[in-house]
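[1] A predicted structure for the sequence below; I have some questions about it.
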Amino acid sequence: MDMLKKIFELPVGQRVEIQINKTSVPLRFQTEFVGIVKKRFFIVAMPDTRKFGDMRDAIYEGVAVVVRFVLEGDLGEVIAFRSDVEFITSHPTKLMYIDMPQIVESRPIRSDRRFETRLPTQITKMAGADSDYSALVVNLSMSGCQLVVQDEALDVEKDSHIDLRFQWLQQDITITGIVRDIRVVHRDDESPQTMMGIQFARSRNNEDIKQLFAASLIDIDSADY
């Protein structure tokens, strides 16, 4: 299959990641895919100024970008390409027009490879817990994830069942898993944090796990693309 055709499989409204390399430290932000114009432009919404206001000066016509998104399939795959911002519109809404690429790359999401992310979640069910806890997913694979719970020293037994609730773009999903590893880290002059390794229950969660990749936009090393 022609790799360029994969871009046309992306549904409108899905989250994509834009990386700008014109600074000493690459800037990344997540936004929504809007559409394609006559096979010439890949259109996304401009970043939310409330979250990414400090990036606006780095976004201008002609700047080089890397675009990444996740396509669902049997295993799911990460699609990435390099291009340039052709122009930016302000009315009736703020949009970024990116030149359609000549080369598109794809990588399958393998169950044994973990990707860095920062995806907020809520622990809604866990043995020994009498309340919900806010947590952050710091890496993610099809088979599991690592959670960090800040300012808490949780006493949780290994092999306990856990429910994780994720909310984004008006979606609400719960993924079940098993706590396979847990440790509490105490650092000097800082509150404790609990780190947990979670194994997903794949047979029940497979489709929802793929949605997590689409929501979190896994962090692929920019040198690979």
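    Structure received.
[2] drop to CA atoms for contacts and neighbour counts, all remaining ones
    OK.
[3] what's the neighbour count on the spatially closest residue to L10 that is not a sequence neighbour?
    Nearest residue to L10 in three dimensions, chain neighbours excluded: L71, at 6.8 Å (C-alpha to C-alpha, 6 or more residues apart in numbering). L71: 23 surrounding residues under other C-alpha atoms under 10 Å.
[4] list the contacts for L71?
    E9, L10, E77, V78, I79, A214 (C-alpha atoms under 8 Å, 6 or more residues apart in numbering).
[5] Put this next to the first one:
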Amino acid sequence: MADLAVSPLPIEEEESNNFFELLPGKVLDFQVNHPVQVRLRLPLIGYETGKYIMLKYPSTSDNFNDVLIEGNVAIIRYLLEGDKGCCFAFKATIRNITQSPEKLIYLNYPKKIENRQLRAHQRITTHLPAAISLNAPDQSNIELNGIIVDLSLKGCGFTFKASSGIVSVKQREIFVCVTHYATGEMRIPARVCNSRNEKGRVNVGIQFNEGDQQVATLLEQLFIDTSIL
């Protein structure tokens, strides 16, 4: 399956803080607008709170010497799914570019980090075995088995393990397949909205089709109060 890039997300202030907490290896969206706009996906190497954030220099054949320079301002974005379901973003000045032992980008630690909720509806954390299958007559037997990690009337987060670090799920129509002792097997029509692979764990954001009563039935059988969703 083809890899799915994260869509551009604007900085919109709803609430802010100056707390940055990510594990090394998390891929961040890095954008510089001067003298030309460049947008990259760079892994986080490390950081020291209040001092700096360290990113890996891009390992492509392109020459970024005119934009990745000390003093230039970068916009950094990253997603946190799960309970948060937020896009975080901040501006930071490039502090230094090191050449040895690895080529790295040092950013000044941000004074303010903005975040924006990605979901209009609250999701409840679950650990529900499920599968997703392709919504196509000739491919109904193709399934990915995994876990529904959060759930609401409008959508869910689905996670499965992949053997490759490049496996992703395309944006397309699917079925979410759930078997419950009280309701039997459900095939809930839905659509993949986004997908990302973090070291072999693929997290898929799924939107249910409007008005499908199976979702409300499933939430009722799981003793989830739909009035809060």
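    Received, thanks. Given the structure is predicted, the values throughout are model-derived calculations rather than measurements.
[6] Now do N194 of the second structure against N18 of the second structure, distance only.
    Separation of N194 of the second structure from N18 of the second structure (C-alpha to C-alpha, to the nearest Å): 27 Å.
[7] more crowded one of the two?
    N194 (20 against 14).
[8] I'd say N96 of the second structure and E70 touch.
    Yes. With contacts counted by C-alpha atoms under 8 Å, N96 of the second structure reaches E70, the gap being 5.5 Å.
[9] quick one: which of the two has more around it?
    Taking neighbours as other C-alpha under 10 Å, N96 of the second structure and E70 compare with N96 leading, 17 against 14.
[10] can you confirm the more buried one is in a strand?
    Yes. The assignment for N96 of the second structure (DSSP: H, G, I helix; E, B strand; the rest coil) places it in a strand.
[11] Quick check: the gap between the aligned partner of it in the first structure and G53 of the first structure.
    Residue correspondence to the first structure (TM-score structural alignment): N96 of the second structure is matched to F87. Counting by C-alpha to C-alpha, the gap from F87 of the first structure to G53 of the first structure is 19 Å.
[12] can you check A80 of the first structure too?
    Separation of A80 of the first structure from G53 of the first structure (C-alpha to C-alpha): 25 Å.
[13] residues near T176 of the first structure, how many?
    17.
[14] Next, the contact list for it, please.
    Contacts of T176 of the first structure by C-alpha under 8 Å, 6+ apart are H161, I162, D163, L164, F200, A201, R204, N205.
[15] Pull the number of nearby residues for the fourth one.
    The reference is to L164 of the first structure. Residues lying near L164 of the first structure (other C-alpha under 10 Å) number 20.
[16] cool, and the first one?
    Other residues within reach of H161 of the first structure, judged by other C-alpha under 10 Å, total 19.
[17] unless I'm mixing things up, it is touching G177, no?
    Yes. Judged on C-alpha under 8 Å, H161 of the first structure makes contact with G177 at a distance of 5.8 Å.
[18] My read is that L140 of the first structure contacts L147, right?
    No. Look at L140 of the first structure against L147 with C-alpha under 8 Å: they stay out of range, at 9.3 Å.
[19] SS state for L218 of the second structure?
    helix.
[20] any idea how far Q207 of the second structure is from it?
    Using C-alpha to C-alpha, L218 of the second structure is found at 15 Å from Q207 of the second structure.
[21] now swap in S133 of the second structure and tell me
    Per C-alpha to C-alpha, S133 of the second structure is found 14 Å from Q207 of the second structure.
[22] same question, K112 of the second structure
    When K112 of the second structure is compared with Q207 of the second structure (using C-alpha to C-alpha), they lie 31 Å apart.
[23] again with Q171 of the second structure
    Taking C-alpha to C-alpha as the measure, Q171 of the second structure falls 11 Å from Q207 of the second structure.
[24] what's the answer for T126 of the second structure, then?
    16 Å.
[25] When the two are compared, which one has more neighbours?
    A count of neighbours by other C-alpha under 10 Å puts Q207 above the other of T126 of the second structure and Q207, at 20 against 14.
[26] Need the counterpart of N197 of the second structure in the first structure.
    Aligned counterpart of N197 of the second structure in the first structure: W168 (TM-score structural alignment).
[27] A215 is in contact with its match, correct?
    Yes. Between W168 of the first structure and A215 there is a contact at 7.4 Å, judged by C-alpha under 8 Å.
[28] packing partners for the top strand by length along the second structure?
    Of all segments of type strand in the second structure, defined using DSSP state E, the longest is strand 184-198. Secondary-structure packing of strand 184-198 of the second structure (3 or more C-alpha pairs under 8 Å, 6 or more residues apart in numbering; DSSP states H and E): strand 173-180, strand 201-208, helix 213-221.
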